[in-house]
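1. Below is the structure, and that's it, no one-letter string:
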């Protein structure tokens, strides 16, 4: 049974692949189908634990299809689990378009599970830098060359800061450009969060956005302007808002509205509390650029919604609304 041209494997077929590969690799980013799709239905229970351990070593996304009698050990080993075949074709197509990014994503999510946050951010950054030097991002960059001159000039500082007693209000302030995480926004946000870290009399900080949306994510017109991937990793090591936020996250809340894309949800997911307007929608689109979430999302989202739902969001590039985000625990409350 399958969906379109996507082959779906039961446990018997997986067992054959495991033995045929001598416990090695059954699929790779260089294959026609750079993923494994597993339907572990009843009657296929033998050696399930051994198969689950083998699936965790595969250098490709492992997609589980849940159903009555599915083996829990095998489904837990999968990188993402779908309740039906409805979205399988679209996710498989995304993986085929960017198999290296898809592989890197699931590997990062696997290896950083349970890792201290600061160390996990280093792993994410190294993986992101690797993909910045890869063919998938290069192809996207050729079709979308850097255009930093196209960023509309706006008055005032990129981040507005106001203090009232023990509370600090931080607002992203590039509404004409939809509050992208540009270089100037990144640096200003780092400084604002460093203030929270340094001043323990600030009992609570609230981050929100001015204008039509909270944040449209990374400033795409600046993508590809780093001199080289190694230098880009060095800059993230020095100026990553997430690395500062994790040091004061228990005192920081975010309020989201309308578009919260890429960094626009990756960073808030670290905070102790997230509220969202009913019109908020959240998305991880990086697979379309041949990249993975690089603003901390491979670390922050699993803390809230788990590894499998994070992989689902990243590989599907699907938008979810505030109600779904609340149901999953990605936001804590919807407010009008």
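-> Alright, I've got the coordinates. Note that the coordinates shown come from a computational prediction; the quantities given were computed from them, not determined experimentally.
2. contacts, neighbours, all on C-alpha from now
-> Noted.
3. So which residues of the stretch 1-150 of the chain form helices?
-> 11-20, 48-55, 72-77, 88-97, 99-112, 117-132, 135-143 (DSSP state H, counting those that start in this stretch).
4. right, so those: which one is the most enclosed?
-> Most buried of the helices of the stretch 1-150 of the chain by mean neighbour count (mean count of other CA atoms under 10 Å) is helix 99-112; its value is a mean of 23.
5. Tell me which other helices or strands it touches.
-> If contacts are counted by 3 or more CA pairs under 8 Å, 6 or more residues apart in numbering; DSSP states H and E, helix 99-112 sits against helix 117-132, helix 297-316.
6. Turn the ones you listed into JSON lines, including distance to residue 237.
-> As requested, these are exported to JSON lines (distance: least, CA to CA, whole Å):
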{"stretch": "helix 117-132", "distance to residue 237": "7"}
{"stretch": "helix 297-316", "distance to residue 237": "15"}
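7. Residue 283 is nearest to which of the helices of the stretch 1-150 of the chain?
-> helix 88-97 (14.3 Å; CA to CA).
8. wait, which of the helices and strands packed on helix 99-112 is closest to residue 20?
-> Nearest of the helices and strands packed on helix 99-112 (CA to CA): helix 297-316, 27.5 Å.
9. how big is the angle separating the closest one from helix 117-132?
-> Counting by axes from the mean of the first three to the mean of the last three CA atoms, to 10 degrees, helix 297-316 lies at 40 degrees to helix 117-132.
10. so after helix 297-316, what's the next helix or strand?
-> strand 320-321 (DSSP states H and E).
11. now that following strand: how far from the chain's centre is it?
-> Its chain's C-alpha centre and that of strand 320-321 lie 15 Å apart, by CA atoms, centre = their mean, to the nearest Å.
12. which helices and strands does the next helix or strand along the chain from it pack with?
-> Remark: after strand 320-321, the chain's next helix or strand is helix 322-328, criterion DSSP H and E. Helices and strands touching helix 322-328, as assessed by 3+ CA pairs under 8 Å, 6+ apart, comprise strand 281-283, strand 333-334.
13. ok, structure two:
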């Protein structure tokens, strides 16, 4: 896959997506959002890829926000369409991807950048990372799911404070809030994420995809418990379930076929 604003690499069963606009602090423009959709679509269909790491190029930013120059003069209708299309093709798409996506936050994750990280299944940050949703300082609100995912992750009160003050927080506060799962040095960030990805890849990819779907259902206008029951039952019809239970009974390591 060749892109203008992304770098795609592979390490065994791990696919890595790097947003590569360092001169713009990896800000999200229309082209980059389209490329992200295409990249994640291709990685989801690649049977060799079990887990995906998403990060930014350079040492300053994961994604410092959206490219404001592209929408500064938009009308109400254009603004609404911008949010709807972005959520559908990238942010919601990543959240509902069948394969786990780990955000490796290597610097500033602001506005659309934090929204992108929150759309991933979990987050690991380097010590220099800073996070926030500064949209109200521009006279607008988060439009790529920030008003929904941030309260889900850190609670309503903390989320409203961050949104209304347009403040940045450091990694210590992000960790204490539950916004990130782990904090490591910038030098260790990708290696740490790869170790997590390897642990995930050793398990049933089919079961993991069902788990993602069931967990997400609990945060939507649906019955998460019913979704869990349905997904649990579906697992019994998979080759991965047969292999996993057989391996357990035979006291050996499972070799999941991913079906």
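-> Nice, thanks for sending it over. As the structure is a computational prediction, the values presented were derived from the model and not from experiment.
14. Got a TM-score for the pair?
-> TM-score of the superposed chains, computed with TM-score structural alignment, normalised by the length of structure 2, equals 0.64; 180 aligned residues with a CA RMSD of 1.9 Å.
15. Ok, which of the helices and strands packed on helix 99-112 of structure 1 comes nearest residue 72 of structure 1?
-> That would be helix 297-316 among those, by CA to CA, at 13.6 Å.
16. equivalent range in structure 1 for stretch 22-36 of structure 2?
-> Mapped onto structure 1 using TM-score structural alignment, stretch 22-36 of structure 2 covers residues 175-189.
17. Check which residues of the matching stretch are buried.
-> 175, 177, 178, 179, 180, 181, 182, 185, 186, 187, 188, 189 (16 or more other CA atoms under 10 Å).
18. same deal with stretch 39-47 of structure 2?
-> Neighbour-count burial for stretch 39-47 of structure 2 [16+ other CA under 10 Å]: 39, 40, 41, 43, 44.
19. As CSV, these with distance to residue 111 of structure 2 and secondary structure would be great.
-> CSV is the format used below for the buried residues of stretch 39-47 of structure 2 (distance: CA to CA, whole Å; DSSP: H, G, I helix; E, B strand; the rest coil):
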residue, distance to residue 111 of structure 2, secondary structure
39, 22, helix
40, 21, helix
41, 24, helix
43, 25, helix
44, 26, helix
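20. Output the helices and strands packed on helix 322-328 of structure 1 as a markdown table; include the columns mean neighbour count and distance to residue 62 of structure 1.
-> Converted to a markdown table, these look like this (neighbours: other CA atoms under 10 Å; distance: least, CA to CA, whole Å):
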| stretch | mean neighbour count | distance to residue 62 of structure 1 |
| --- | --- | --- |
| strand 281-283 | 24 | 21 |
| strand 333-334 | 18 | 32 |
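21. now the ones you listed in JSON lines, with distance to residue 157 of structure 1?
-> Formatted as JSON lines, those follow (distance: least, CA to CA, whole Å):
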{"stretch": "strand 281-283", "distance to residue 157 of structure 1": "26"}
{"stretch": "strand 333-334", "distance to residue 157 of structure 1": "29"}
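22. returning to that earlier point: okay, the helices of the stretch 1-150 of structure 1 in a markdown table with distance to residue 235 of structure 1 next?
-> What follows is the helices of the stretch 1-150 of structure 1, written out as a markdown table (distance: least, CA to CA, whole Å):
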| stretch | distance to residue 235 of structure 1 |
| --- | --- |
| helix 11-20 | 42 |
| helix 48-55 | 35 |
| helix 72-77 | 34 |
| helix 88-97 | 28 |
| helix 99-112 | 20 |
| helix 117-132 | 10 |
| helix 135-143 | 19 |
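23. so which helix or strand takes in the closest residue to residue 10 of structure 2 other than its chain neighbours?
-> Closest residue in space to residue 10 of structure 2, ignoring its immediate chain neighbours: residue 16 at 6.1 Å, by CA to CA, 6 or more residues apart in numbering. Element membership for residue 16 of structure 2 (DSSP H and E) is strand 14-19.
24. hmm, who's touching that strand?
-> By CA atoms under 8 Å, 6 or more residues apart in numbering, the residues outside strand 14-19 of structure 2 that reach it are 5-10, 26, 32, 39, 43, 49-57, 62-63, 194, 197-198.
25. how about 6 Å then?
-> 6, 7, 8, 9, 49, 51, 52, 53, 54, 55, 56, 57 (CA atoms under 6 Å, 6 or more residues apart in numbering).
26. ditto for stretch 77-84 of structure 2
-> For stretch 77-84 of structure 2, using CA under 6 Å, 6+ apart, the contacting residues are 143, 144.
27. That stretch vs structure 1, average offset?
-> With mean CA distance after the TM-score superposition for structure 1, stretch 77-84 of structure 2 departs from structure 1 by a mean of 3.4 Å once superposed.
28. Can you point out the buried residues in that stretch?
-> For stretch 77-84 of structure 2, using 16+ other CA under 10 Å, the buried residues are residue 82.
29. do stretch 237-253 of structure 1 as well
-> Neighbour-count burial for stretch 237-253 of structure 1 [16+ other CA under 10 Å]: 239-249, 251-253.
30. Could you export these as a markdown table, including secondary structure and distance to residue 99 of structure 1?
-> As requested, the buried residues of stretch 237-253 of structure 1 are arranged in a markdown table below (DSSP: H, G, I helix; E, B strand; the rest coil; distance: CA to CA, whole Å):
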| residue | secondary structure | distance to residue 99 of structure 1 |
| --- | --- | --- |
| 239 | helix | 29 |
| 240 | coil | 27 |
| 241 | helix | 28 |
| 242 | helix | 27 |
| 243 | helix | 28 |
| 244 | helix | 32 |
| 245 | helix | 31 |
| 246 | coil | 31 |
| 247 | coil | 34 |
| 248 | coil | 36 |
| 249 | helix | 34 |
| 251 | helix | 39 |
| 252 | strand | 36 |
| 253 | strand | 35 |
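31. can I get these in CSV with distance to residue 281 of structure 1?
-> Compiled in CSV, the buried residues of stretch 237-253 of structure 1 are given as follows (distance: CA to CA, whole Å):
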residue, distance to residue 281 of structure 1
239, 27
240, 24
241, 22
242, 21
243, 25
244, 25
245, 22
246, 24
247, 27
248, 25
249, 22
251, 24
252, 21
253, 18
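32. on that earlier part again, please convert the buried residues of stretch 175-189 of structure 1 to a markdown table, extending it with secondary structure.
-> Converted to a markdown table, those look like this (DSSP: H, G, I helix; E, B strand; the rest coil):
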| residue | secondary structure |
| --- | --- |
| 175 | helix |
| 177 | helix |
| 178 | coil |
| 179 | coil |
| 180 | coil |
| 181 | strand |
| 182 | coil |
| 185 | helix |
| 186 | helix |
| 187 | helix |
| 188 | helix |
| 189 | helix |
